[in-house]
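A.B. asks: could you look at this predicted model? Sequence included:
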Amino acid sequence: MKEEYIQTLHPIAGKTNKRISLKKYEIIKENILSILAESEPTHTELMEELYSRVKDTFDGGVQWYGETVKLDLEARTIIERTKTKPEKYKLIKPAHR
């Protein structure tokens, strides 16, 4: 079976993001949304928690995929950065399942 891909979006107009495996996208997306359902972490906290959750089962660079998917979720207005210092991340709306 041919692997499916998703063209991810970037929150800054004019910037293009990566085309990645849909399967890997879904794994990272589910974990990011799960983390944000429980807390409002800083970028570092988000990436550390994501890594700790998927490091043993995910095939690929967790931080790289995490950043790519995080930017895509921001562009799709599913998550947002707070205006606080340091910036934190939070859910805007429940994810569509």
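C.D. replies: Perfect, thanks for sending it.

A.B. asks: all contacts plus neighbour counts: C-alpha atoms, from now on.
C.D. replies: Will do.

A.B. asks: what sits up against the longest helix seen in the chain?
C.D. replies: Across the chain, the longest stretch assigned as helix under DSSP state H is helix 22-38. Identification of contacts with helix 22-38 by Cα atoms under 8 Å, 6 or more residues apart in numbering yields 3-6, 46, 49-50, 53, 58, 65-66, 69-70, 73, 89-91, 95.

A.B. asks: with stretch 50-63 instead?
C.D. replies: 24, 28, 31-32, 35, 47, 66.

A.B. asks: do stretch 71-88 as well
C.D. replies: Defining contact as Cα under 8 Å, 6+ apart, one finds that stretch 71-88 is touched by 8-12, 17, 29, 40-43, 70, 89-95.

A.B. asks: from residue 87, how far off is the residue nearest the centre of the chain?
C.D. replies: The chain has residue 70 as the residue nearest its centroid, 2.8 Å off, counting by Cα atoms, centre = their mean. Separation of residue 70 from residue 87 (Cα to Cα, to the nearest Å) stands at 14 Å.

A.B. asks: ditto for residue 94
C.D. replies: 21 Å.

A.B. asks: next, the one to line up against it:
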Amino acid sequence: MKDRLLTLHPEGKKGVNILVSKYNVIRAFILKTLEERNEISYKELNELAIATLKDSFDGSVPWYLVSVKLDLEARKIIERIPGTSPHFVRMCETKK
């Protein structure tokens, strides 16, 4: 059986059960992108993820992206920037 991870949700809702290998690919992509850009809109992050990963990732890039993004928010690794619309994300201050 392959290793799985139950993701967390920043609002305490039930997470999703995903393969650790897929989680790690998306997590690395999000963190690398935020290191390079400091902050990015969710829409742009999603478009960039699709363009970058569509040929090598087995699964729905947008679905995994939102699941892992929410998990990283719940773990206080990244955060939504308050008052942004559309919403932007960045690394949490304590994790820089």
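C.D. replies: Structure received. Not measured: the values here are computed from a predicted model.

A.B. asks: fetch the TM-score of the aligned pair.
C.D. replies: Scored against TM-score structural alignment, normalised by the length of the second structure, the superposed chains reach a TM-score of 0.90; 92 aligned residues with a Cα RMSD of 1.0 Å.

A.B. asks: report the contact partners of the residue nearest to the centre of the first structure.
C.D. replies: 29, 32, 79.

A.B. asks: host element of it?
C.D. replies: Following DSSP states H and E, one finds residue 70 of the first structure within helix 62-75.

A.B. asks: next, the angle helix 22-38 makes with that helix.
C.D. replies: 70 degrees (axes from the mean of the first three to the mean of the last three Cα atoms, to 10 degrees).

A.B. asks: compared with the second structure, how much does helix 62-75 of the first structure deviate?
C.D. replies: Following superposition, helix 62-75 of the first structure is found to deviate from the second structure by 0.2 Å on average (mean Cα distance after the TM-score superposition for the first structure).

A.B. asks: what about the very next helix or strand once past that helix, how far off from the second structure?
C.D. replies: Remark: after helix 62-75 of the first structure, the chain's next helix or strand is strand 79-81, criterion DSSP H and E. Mean deviation of strand 79-81 of the first structure relative to the second structure after superposition (mean Cα distance after the TM-score superposition for the first structure): 0.3 Å.

A.B. asks: which residues of the second structure does strand 79-81 of the first structure align to?
C.D. replies: Under TM-score structural alignment, strand 79-81 of the first structure corresponds to residues 78-80 of the second structure.

A.B. asks: give me the buried entries from the contacts of stretch 71-88 of the first structure.
C.D. replies: 8-11, 17, 29, 40-43, 70, 89-91 (16 or more other Cα atoms under 10 Å).

A.B. asks: filter those residues down to the ones in strands?
C.D. replies: 89-91 (DSSP state E).

A.B. asks: hmm, back to that, mind listing what's buried in the longest helix of the first structure?
C.D. replies: 24-25, 28-29, 31-33, 35-36.

A.B. asks: distance to residue 83 of the first structure added to those, as CSV?
C.D. replies: Converted to CSV, the buried residues of helix 22-38 of the first structure look like this (distance: Cα to Cα, whole Å):
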residue, distance to residue 83 of the first structure
24, 29
25, 27
28, 24
29, 23
31, 23
32, 19
33, 19
35, 19
36, 16
